[in-house]
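Peer 1: Have a look at this prediction, sequence included:
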Amino acid sequence: MTINKGDRMSKDSRLTKEELLAVMHNVQDAIFVIALNKELKIEGFVEVNEAACKQLKYSRKELLSLSPLDIIDPSALHFIYKELQDIMYGKSITIDSMLMTKERERIPVVMSHRMVEMVEDHKFIVCTVRDHRKPGEIQRLLDKVIKQYDSLFYFHPDFVFSLDEKGAITNLNPAGELMLKYELSELIGKSFEIMIPHDEQEKTKDAFQKNIQGQTMQFESAIVNKLQQRIDLNVTSVPIILHDQVIGIIGIARNVTLQNKTKRLLEESEQRYRSLFEFNVDAVLTLDLEGRFLEVNQATERLTGYHADELLEKSFLPLIVPEDRERTFHHFQKALEGNPQQYETSMYNKNDEKMYFHITIIPIFIDRILTGIHCIGKDITEKKRIEEKMNYLAFHDSLTELPNQRLFRFEGNQALKEAKEKRGMIAVCFLDLDRFKFINDYLGHEIGDLLLQKVANRLEKVLKDKGRAFRYGGDEFILLLKNTSEVEVLSTAKNVIENISKPFNLNGFEAVVTASMGISLYPHHGETPFTLIKKADNAMYHAKRQGKNNFQIYGSYVRGMTNGNLKLETLMHKALEQQELLLLYQPQMDAKTNTIYGVEGLIRWNNDELGMVSPQEFIPVAEETGLIVPIGEWVIRTACKQNKEWQQKGLSPIVVSVNLSIRQFYQSDLIEKIDAILKETQLDPCFLELEITESMAMHADTAIVILTELKKLGVKIAIDDFGTGYSSLNYLKRFPIDHLKVDRSFVKDIQVDDDRDIITTIIALGHNLKMKVIAEGVETKEQVAFLKKAKCDILQGYYYSKPLDSKMIEEMLLHQS
């Protein structure tokens, strides 16, 4: 076989792998061979020569374990990505770049790349790298500039980035990677727009375009990071200019998310505060530490009548009424000590009208330093006026405007206390008009009321500064004389009796009325108001038996007179046994439907010896002796039994009301007795109403417990004679009351403006407390018209019917059906 010389030479000239590597290692320039996968993506180094190892200060083994991306300075990566496409098309590409040594030193280089295709379709990139460092001082200066740039770029706490002229990301610092949650390699070559939220796109693109035109920009924008978290940024960006040509931009972005959130919260907080301040219906104002106005809202101007300019920088204290200044200033001082305060005070508005406010003052602390006081003032003027009116009603008689029993008890106790301390004397005089019943019956209730008013006026004139007159009830008055002597008391009593006996002009009719008076003295006759009244009352009855129109001082001869009640008491004990008591029923009419809502059970006593005895005569004796308890129990049982009988006859169910006496109310077994009666008679509790007076509920805490237990039985509760006693609005709200019964004295004087106002006030009060209101003593068409117009719920009186026996009530219910 002949061997061709050329073939032999060709075969001999082939280099082995070892020879090829030897050639690579002898080349002075660094050579890197990079493998590509089937998708033409860089996999890693497959070979490097000794110059490459020397250049980058790695061993061959170390370099072969790295990726090309590990040795290229991040700032130059984008050039590689830009030119990679041309390399894949077989072009030979030479670019300036920057490599990183093992010690992270940057080396400027010139890199030549060419793709080489081997057998079995394997593809590689052969990269020749030539060191492009400048000699001597130039390189040192260049290194210094690079290090300064590196310090600014890599160690800056804010997000530092660079873009090329098309907006592609060319670099970002570690702070940027941390913020974006991306690595640089994931973003290189991608448009910045992919991270900008839709609402910030237009503004951010506009800023980029102005950068490319050579302008420096500072603006607010936002990005969405890899975790889809929105981050607000404050961006400063400047153009990168090379040879008078903008080739990209570099920017610093500061995270202002928390700052913006805080700002928004502060703005919202300010808006909420302004809304609370400006649109509050209450007066809201700010004071400095000296009590001067710093800021006031419109409500303050409206309520006080002063314009803000008239208040600002002026002290609040002169506006407070003199008697409230010391207490108000005390609360202000407490607030200056850091303690919030709530209290009530009063002030004069610009029209010199007195106004009442509920005040809340709150210290203002800024950085733990007290800087001022916030004040909120709720106008309670109307509430105070109603309370004052109700308190006046509670302590004064509405007809004569004299103080009433309640005020006497208070002032009597005070007078006794002072007398005990000073070892002085006081006198209680019980006065009763002798012919009042005749005048009342003969001339009518209007003239009778006029007489009572004139008597009250005359008493006040006679007493002047010597004492004080109180209306006790009906035609009875009490005089209280303090710091007196027996001689002065007798002189005053004589003067009173003489003046009362002078004629009264009663609307053209001249009437002469006399009075009988009984007197008791402290300390001779008692040490409590109750004892002194009782003994003065006994002395007054003795004065009547002495021929009236005179006065008597309590003594042994008066004590004997009380025995006259023994016969009445003895007969009353037999009244229950002999079935002498009877119950009448007065209808209560629904004001809207004019149908019977219920009836009130009224007791009567028909005695063979005494005849028909009025409750006004025997009830006080029953109260004093305790007989009222069994009598009251009889009344409740009889009323319940009768009501059940009406229902069993098929009549419309109605409520029956009965009065509880004070002794009954505070009986320890009251609840058990009523419960037993209801079960005995089988009456549904909702058809029984128990009436108590205001004075019975004076011991409010105990009364609330009793009333609550009664309500648990299911019965209804009414306050009787409302407006003549004493009721605290606070306790009245807490009592489980169904009805308020307006006292007949107000209804009787309904033509008087004051009484009309009182009735209207009581009805409004009852309705506000979710109670129905019953008017007693309705006798005329005019009274009915007024009460219906005032929205009174239930009417009771002679206009509709007098008290009737059970048969007549039954007929009315049948007729109503």
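Peer 2: Perfect, thanks for sending it.
Peer 1: use CA for all of it now, contacts and neighbours both
Peer 2: OK.
Peer 1: Which parts of the stretch 201-350 of the chain are strands?
Peer 2: Counting by DSSP state E, counting those that start in this stretch, one finds strands in the stretch 201-350 of the chain at the ranges 217-224, 230-242, 245-255, 283-287, 293-296, 341-348.
Peer 1: Give the buried residues for the first one.
Peer 2: Going back to what we said before, that points to strand 217-224. E220, S221, A222, I223, V224 (16 or more other C-alpha atoms under 10 Å).
Peer 1: Go ahead and measure how far that strand is from the middle of the chain.
Peer 2: Distance, stretch centre to chain centre, for strand 217-224: 44 Å (C-alpha atoms, centre = their mean, to the nearest Å).
Peer 1: Could you quantify the relative orientation of it and strand 230-242 as an angle?
Peer 2: 130 degrees (axes from the mean of the first three to the mean of the last three C-alpha atoms, to 10 degrees).
Peer 1: Just name whatever secondary elements strand 217-224 is in contact with.
Peer 2: Applying 3 or more C-alpha pairs under 8 Å, 6 or more residues apart in numbering; DSSP states H and E, we find strand 217-224 packed against helix 198-212, strand 230-242.
Peer 1: The last one: which residues count as buried?
Peer 2: Which is strand 230-242. R230, I231, D232, L233, V235, T236, S237, V238, P239, I240.
Peer 1: Show me where the stretch 601-750 of the chain has its strands.
Peer 2: Using DSSP E, counting those that start in this stretch, strands in the stretch 601-750 of the chain cover 611-613, 655-659, 688-693, 716-722, 739-742.
Peer 1: Could you point out which of these sits nearest A394?
Peer 2: Of all the strands of the stretch 601-750 of the chain, it is strand 716-722 that lies closest to A394, at 9.5 Å by C-alpha to C-alpha.
Peer 1: for the closest one, packing partners?
Peer 2: strand 688-693, strand 739-742.
Peer 1: ok, second structure coming up, stack it against the first:
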Amino acid sequence: MDLIASKILIVDDHHANRVVLEKLLQPLTNIDIYHAASGEETLALLIYHKFALILLDVNMPNMDGYEVAELISSTEAHKHTPIVMLTAHHSNTQNIIKAYQSGAVDYLTKPIEPTILINKVKQFVKLNQLHVKTEQLKAESELILECAGQGVLKLDDRGFIQFANSKSAQLLNTTPEKLCQSHFNRCFKNTANVEENLFKSIQDRLDKHNAVQLQNIYLTSNDACPCPVELTCSTEVNTPNASTIVLFQDITLRLNMEKKLTTLANYDPLTKLANRSYFHDQLERAINRSKRNNGSVILLMLDLDHFKQINDTLGHDIGDELLQDVAKRITDMLRETDISARLGGDEFAILLEDTSELAAEQVANKIVTIMSSPFVIQDKEIFIETSIGISHSKGGQIDKMTLLKWADIALYEAKSAGRNRYQRFVESMSIQREKQAFIQNKLRHIIEDNALDLHFQPQYSIKQKMFIGVESLVRWPESGYGDEIISPAVFIPISEQSHLIHEIGAFVLIESCKLLASWNLQADKAHLTVSVNLSAKQLNSPNFLDVLEEIISEYQFPFNRLILEITETAILTHTESVMRTIDALKSMGIKLALDDFGTGYSSLNYLQNIPFDVIKIDQCFTQRVTKCKKTSALIQAVMTIARVCEMEVVAEGVEELTQLEHILALGVDKVQGYYYSKPLSKYQVNLLLTTTVNAQQNHESSLLLK
């Protein structure tokens, strides 16, 4: 830090004396010398300058040195300016005392000894420079304190404020002057313990640590708006009656930001429920608590049934509003201690602590009930159902991942049982799920090895007395993949839970098209059709048509020989995308069959709006036709509808002659079932068809010979 030159004022009414003094001071550096010929000039210079030292002659006209010194000492700005009186050699003690009384700090007698003068002036200049440096440091410190974003307080050993910067006064809505001598405890309180003597608590901590930091402190000045602050306190070490320095800042914005970040990190932005990560953390904590107190933890996993259809048909905006309303219905019926979460999509979870399994089932049943009530969103009445899986842990014996897995298994069972219900986990479910996982893994290897078997069950026309086509039926391979042969009723639903159904579907289409292409080259088989089952996932797949077109373009056959069988469940959504797919299939010349008619959500609306070519009566009707008049009446009604709509009818599951006779009597001409043939391999079905054609031709030839 560079110091400016110290100013020295020489006051003497004789010019020559001033010049002599200035020459005597020439050896000194970093000084500026000013002259004044009278007391009046001296006072005038003091208006604009602050001097390090004044050399003042006593004997001057009008206003002598004593009077000038007295006036200088009486001013606030210059009362500390050192004055050295220059007196005659004959001055007596009384004059020297008078000089001191007037405000002088020293005196020199004339003639002046140069060495004494220089040394005295040098010391005063040095003192002045130290003073200036101290003042500069003080000014800088005060500037820093004033510009600091924090409030700064200096407290005495009793807790009274000795210094307060502007920021502290601003935060406390007062002035630094009013703050000084106020007690610290009047301005700050600990929200965790409002009765605490905060200053004493700080002092106790400072006895052990050089500095302490405190949270949860609020301003409590009568004039201040309550706001949270952070305190940092320190004190001088090993000093009796040491002052305490307190830094504090308003942390309202920081706390708000932390709250926002916590919300973003732990809560779902759409529903405001806990998110997956936070819920898993709370579940872990709940299990740990239950270990300590032998409590119970119950987990409910919820899934909205067919929610995707709402997004697809009504749009994601309505879907989002529905999720918000679902979340509200859930939270409105729970206790404050219960935790609900949105795990993602339309999947929710609820954590219940210290409750019984019976009470948890009552909660689940209530949720199923309240979700069944219609939701009104954007003037649209929306109905939705939910399936719930429940798992339970007592005394922390079940870990988090197992509890989640069990709830998920129970949820799957609830869906498999028909949806819109809850299911509590039992041990046998886990065994079943493990078996399903085993089957899925085996199935994946079978597909990769291209080892699936495809069988074909013939369809027979009673009136024409000939086979008219086959239905393609995929089968588990008979060897190389374990001792157990898995039924399609088991592995097809499992494949539909993954993308394996698309690979199976493509395999069946390819093999069926190969068969049609080979029959197209044989005159006696060119009339035959091949029916292929189409799953709901295939029908709803956005690239299904591309896959189908790529397959059928490889083979030569009339496309009306390919019949795609669609179940009622597959077209339940009746979405625009499904209808576009159906229209595209019809435009390609492919025939459509409504499979298992009467077993799903039967609706005449399907027959009116979807251009089916064939209705397939499910085997459950065929096998009851000999025993139930109502079944016969239903089949007869289907035949009437089919005639009006110009659709063919095929009865599935014909196994006995009596069934065949009843079916034929009701007007059904085309049948499929074990009475005529079980599903056969490709070789076997070709052999059957060839043998049948030859036998028919031989029979016709024998009639001609007669």
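Peer 2: Noted; the coordinates are in hand. None of the values given here were measured: they were computed from a predicted structure.
Peer 1: Report the TM-score for the pair.
Peer 2: The TM-score (TM-score structural alignment, normalised by the length of the second structure) is 0.48; 393 aligned residues with a C-alpha RMSD of 4.4 Å.
Peer 1: about what we covered before: quick one: the strands of the stretch 601-750 of the first structure as JSON lines, columns for distance to C429 of the first structure and mean neighbour count too.
Peer 2: Listed next are the strands of the stretch 601-750 of the first structure as JSON lines, based on distance: least, C-alpha to C-alpha, whole Å; neighbours: other C-alpha atoms under 10 Å:
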{"stretch": "strand 611-613", "distance to C429 of the first structure": "28", "mean neighbour count": "12"}
{"stretch": "strand 655-659", "distance to C429 of the first structure": "31", "mean neighbour count": "23"}
{"stretch": "strand 688-693", "distance to C429 of the first structure": "26", "mean neighbour count": "22"}
{"stretch": "strand 716-722", "distance to C429 of the first structure": "26", "mean neighbour count": "24"}
{"stretch": "strand 739-742", "distance to C429 of the first structure": "30", "mean neighbour count": "24"}
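Peer 1: any chance of the ones you listed in CSV, plus distance to L707 of the first structure?
Peer 2: CSV is the format used below for the strands of the stretch 601-750 of the first structure (distance: least, C-alpha to C-alpha, whole Å):
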stretch, distance to L707 of the first structure
strand 611-613, 32
strand 655-659, 14
strand 688-693, 10
strand 716-722, 8
strand 739-742, 13
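Peer 1: Just the strands from the stretch 401-550 of the second structure, written as ranges.
Peer 2: 422-424, 453-461, 466-475, 529-534.
Peer 1: Compute the inter-axis angle for the last one and strand 466-475.
Peer 2: Meaning strand 529-534 of the second structure. 30 degrees.
Peer 1: Which parts of the stretch 251-400 of the second structure are helices?
Peer 2: Counting by DSSP state H, counting those that start in this stretch, the stretch 251-400 of the second structure has helices at residues 252-266, 276-293, 307-314, 316-332, 357-372, 400-416.
Peer 1: again with the stretch 551-700 of the first structure
Peer 2: So, for the stretch 551-700 of the first structure - with DSSP H, counting those that start in this stretch - the helices run 556-559, 565-577, 615-625, 628-648, 662-665, 670-681, 700-713.
Peer 1: could I get those helices as a markdown table with mean neighbour count and distance to E488 of the first structure?
Peer 2: What follows is the helices of the stretch 551-700 of the first structure, written out as a markdown table (neighbours: other C-alpha atoms under 10 Å; distance: least, C-alpha to C-alpha, whole Å):
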| stretch | mean neighbour count | distance to E488 of the first structure |
| --- | --- | --- |
| helix 556-559 | 13 | 21 |
| helix 565-577 | 14 | 32 |
| helix 615-625 | 14 | 32 |
| helix 628-648 | 19 | 40 |
| helix 662-665 | 18 | 37 |
| helix 670-681 | 16 | 48 |
| helix 700-713 | 16 | 40 |
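Peer 1: Which of these sits closest to Y472 of the first structure?
Peer 2: helix 615-625 (14.8 Å).
Peer 1: list the helices and strands that closest one packs on?
Peer 2: Using 3+ C-alpha pairs under 8 Å, 6+ apart, helix 615-625 of the first structure is in contact with helix 565-577, strand 596-607.
Peer 1: Centre of the chain to that helix, how far?
Peer 2: 50 Å.
Peer 1: Give me the longest helix you can find in the second structure.
Peer 2: Longest helix of the second structure, by residue count under DSSP state H: helix 114-147.
Peer 1: Buried residues, that helix. List them.
Peer 2: In helix 114-147 of the second structure, counting by 16+ other C-alpha under 10 Å, buried: I118, K120, V121, K122, F124, V125, N128, Q129, V132, K133, L145, E146.
Peer 1: the helices in the stretch 601-706 of the second structure, which residues?
Peer 2: Going by DSSP H, counting those that start in this stretch, the stretch 601-706 of the second structure shows helices at 604-609, 619-622, 629-644, 657-665, 682-705.
Peer 1: winner for burial among those helices?
Peer 2: helix 619-622 (a mean of 20; mean count of other C-alpha atoms under 10 Å).
Peer 1: Counting by contacts, list what that one packs against.
Peer 2: So helix 619-622 of the second structure, by 3+ C-alpha pairs under 8 Å, 6+ apart, packs with strand 648-652.
Peer 1: Which secondary structure elements does the strand it packs on sit against?
Peer 2: By 3+ C-alpha pairs under 8 Å, 6+ apart, strand 648-652 of the second structure packs against strand 614-617, helix 619-622, helix 629-644, strand 670-672.
Peer 1: on that earlier part again, who wins for proximity to Y460 of the second structure among the helices of the stretch 251-400 of the second structure?
Peer 2: helix 400-416 (34.4 Å).
Peer 1: what's the angle from the closest one to helix 276-293?
Peer 2: Using the same axes, to 10 degrees: helix 400-416 of the second structure against helix 276-293 is 110 degrees.
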